[in-house]
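Undergrad: sequence first, predicted model second:
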Amino acid sequence: MRPTCTPVTPVSPTLAWSAGTVCPRWHDEHVTQEPVTAPVPVASAAAQPVASDRVWTIPNLLSFFRLAGVPLFVYLLLGPEADGWAIAILMVAGVTDWADGKLARMLNQSSRLGALLDPAADRLYILATLIAFVIRDVVPIWVVAVILGRDVLVGFSLLVLRRYGYQALQVNYVGKAATFNLLYAFPLLLLAVGTSGVAPFVAPLAYAFTAWGGVLYVLSGIAYVRQVFEIAAADSSHPMS
């Protein structure tokens, strides 16, 4: 008896679509993979948690709280140059960044708004911090140019996705690792350029986190753009009827 067909695993765990449906290859030499020609969006509720339209959830409140800290963080860096308080805000932002995703899964409070707020807060912190660091000569301007160029490229790819009727792809693991490294690099960079006795010891860690985070950030952007154009190419080759 021939096996029933099952959905293809997406090319990447970050893709929110599937290239089609195939039948699994058994030991029977007559059973072969038979891809369906048309790409279809993944819509299985069992495969992914269902995102709701709720606004006032605990994870969303944490994301709002994190966003509200961005202007205060920039003021502390550029106004009184209260680096200690700025570092404290970064640490709180890092904790809430971890907590909102964890709570969304634990409390079943995933939402469409949360899926937008979480990466938006991360991007704002990264961009605001880098601009403030350039003004204070903590990092060179080319670092901001590379990070900003990556985000512009990803933004363009999002427009391509919209054109083909797809939503934004989920943040991939490389992107999460990049954000983690950069958010931990920033307070270390402040300590490294300071006058405290720990500056010589944290400097190597600060530059390592910055370099590794920057490389991963660019690589995640390239992977994201590549996935978007793979989706667009497949959709153009197999138009939906």
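TA: Looks like it came in fine.

Undergrad: CA atoms for contacts and neighbours, from now on please.
TA: OK.

Undergrad: mind listing what's buried along stretch 63-80?
TA: 63, 66-67, 69-70, 73-74, 76-77 (16 or more other Cα atoms under 10 Å).

Undergrad: next one: stretch 83-93
TA: Across stretch 83-93, burial judged by 16+ other Cα under 10 Å covers 83, 86-87, 89-91, 93.

Undergrad: okay, one more to line up with it:
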Amino acid sequence: MPPSEPADQVPVPPPVSGRALNVPNAISIVRLTCLPLFLWLLFGRDNRAAAAGLLGALGATDWIDGYIARRWRQVTELGKVLDPVADRLLFFVGAVAILVDGSVPLWFAVAVLAREALVAGATLTLAALGARRIDVTWVGKAGTFGLMVAFPMFLASASTVSWRDVAEVLAYVAGIPGLVLSWYSAATYVPIARAALADGRAARHARIGSDP
């Protein structure tokens, strides 16, 4: 009988695959290629309902590529970059496009985009300073989910669908908590970022000290 593992053993992360072209990465690429279609539906065809449906579907598939990569051990270095880039780009482009269209309240869009710009700037700064990678917290994920529901609903509420009044209510029901959680998560990242920066510097100094 094999010995039991300690209860507090740290889980082993999925191995990194050397194959860049796999199912999770293909899903991320497909999601990115849908961006021009979304913009065409919204501005080229002036079809807010179809654009809202597509954006909602893209938001709903936010977790699929990452889940498949972990579940079937198809994690790649490309996927580690492609997945979050696709998520943030879809979110940012969608939010800006709906703001330009005038389907979302100005104060709401500005509050969301200001937070995105703040986090993006902090992320780039930390990376330049050598901080270790920071994982997204469940609060941040919950906030993003609420916002990904809110923006398509705002767009649908400005369309000709019969349930546009319901869509507007759903937009606020999902959007207000999502906005609060997203800003709260940004605040909670401050001590996490400090620790990540300290860890990154310590690791760099350790590497320098180990060099012959």
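TA: Cool, got the structure. Here the structure is a predicted model, which means the values were calculated and not measured.

Undergrad: same list (the buried residues of stretch 63-80 of the first structure) but as TSV, adding distance to residue 170 of the first structure and secondary structure.
TA: Compiled in TSV, the buried residues of stretch 63-80 of the first structure are given as follows (distance: Cα to Cα, whole Å; DSSP: H, G, I helix; E, B strand; the rest coil):
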residue	distance to residue 170 of the first structure	secondary structure
63	17	helix
66	20	helix
67	20	helix
69	24	helix
70	23	helix
73	27	helix
74	28	helix
76	33	helix
77	32	helix
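
Undergrad: columns distance to residue 175 of the first structure on top of the residues you listed, output as CSV?
TA: Shown next, in CSV, are the buried residues of stretch 63-80 of the first structure (distance: Cα to Cα, whole Å):
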residue, distance to residue 175 of the first structure
63, 18
66, 19
67, 19
69, 22
70, 20
73, 23
74, 24
76, 27
77, 26
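
Undergrad: show me the two of those residues that sit farthest apart.
TA: Farthest apart among the buried residues of stretch 63-80 of the first structure by Cα to Cα are 63 and 77. That separation is 21.3 Å.

Undergrad: tell me the SS of the equivalent of residue 131 of the second structure over in the first structure?
TA: Residue 131 of the second structure maps onto residue 166 in the first structure, with residues paired by TM-score structural alignment. Following DSSP: H, G, I helix; E, B strand; the rest coil, residue 166 of the first structure is assigned to coil.

Undergrad: which helices and strands does the helix or strand residue 201 of the second structure falls within pack with?
TA: Assigned by DSSP states H and E, residue 201 of the second structure belongs to helix 164-210. Secondary-structure packing of helix 164-210 of the second structure (3 or more Cα pairs under 8 Å, 6 or more residues apart in numbering; DSSP states H and E): helix 106-128, helix 138-157.

Undergrad: mean deviation (superposed) between the longest one and the first structure, please.
TA: To tie it back to what came earlier, the one meant is helix 106-128 of the second structure. Superposing on the first structure and averaging over aligned pairs (mean Cα distance after the TM-score superposition for the first structure), helix 106-128 of the second structure comes out at 2.9 Å.

Undergrad: ok and that helix relative to helix 164-210, angle-wise?
TA: Angle of helix 106-128 of the second structure versus helix 164-210, following axes from the mean of the first three to the mean of the last three Cα atoms, to 10 degrees, is 10 degrees.

Undergrad: which residue is nearest the centroid of the first structure?
TA: The residue lying closest to the centre of the first structure (Cα atoms, centre = their mean) is residue 171, at 3.8 Å.

Undergrad: isn't there a helix covering that one?
TA: No. Secondary structure of residue 171 of the first structure (three-state DSSP): coil, not part of a helix.

Undergrad: could you measure from it over to residue 140 of the first structure?
TA: Using Cα to Cα, to the nearest Å, residue 171 of the first structure is found at 27 Å from residue 140 of the first structure.

Undergrad: ok, back up a step: buried deepest among the helices and strands packed on helix 164-210 of the second structure, which one?
TA: Sort those by mean neighbour count, taking mean count of other Cα atoms under 10 Å, and helix 138-157 sits at the top with a mean of 23.

Undergrad: trace residue 110 of the second structure over to the first structure, please.
TA: Using TM-score structural alignment, residue 110 of the second structure sits opposite residue 145 in the first structure.

Undergrad: distance check, that match against residue 112 of the first structure.
TA: Distance from residue 145 of the first structure to residue 112 of the first structure, counting by Cα to Cα: 30 Å.

Undergrad: same check on residue 47 of the first structure?
TA: Applying Cα to Cα to residue 47 of the first structure and residue 112 of the first structure gives a distance of 17 Å.

Undergrad: so for these two, which residue has more residues nearby?
TA: Per other Cα atoms under 10 Å, whichever of residue 47 of the first structure and residue 112 has more neighbours is residue 112, with 15 against 8.

Undergrad: excluding chain neighbours, give the residue nearest to the counterpart of the more buried one in the second structure in space.
TA: Under the alignment (TM-score structural alignment), residue 112 of the first structure pairs with residue 77 in the second structure. Using Cα to Cα, 6 or more residues apart in numbering and skipping the chain neighbours, the partner closest in space to residue 77 of the second structure is residue 16 (7.0 Å).

Undergrad: quick one, what contacts the aligned residue in the first structure for the one you found?
TA: Using TM-score structural alignment as the criterion, residue 16 of the second structure maps onto residue 51 of the first structure. Residue 51 of the first structure makes contact with 109-112 under the criterion Cα atoms under 8 Å, 6 or more residues apart in numbering.

Undergrad: give me the buried entries from the residues you listed.
TA: 109-111.

Undergrad: which position in the second structure pairs with residue 127 of the first structure?
TA: Using TM-score structural alignment, residue 127 of the first structure sits opposite residue 92 in the second structure.
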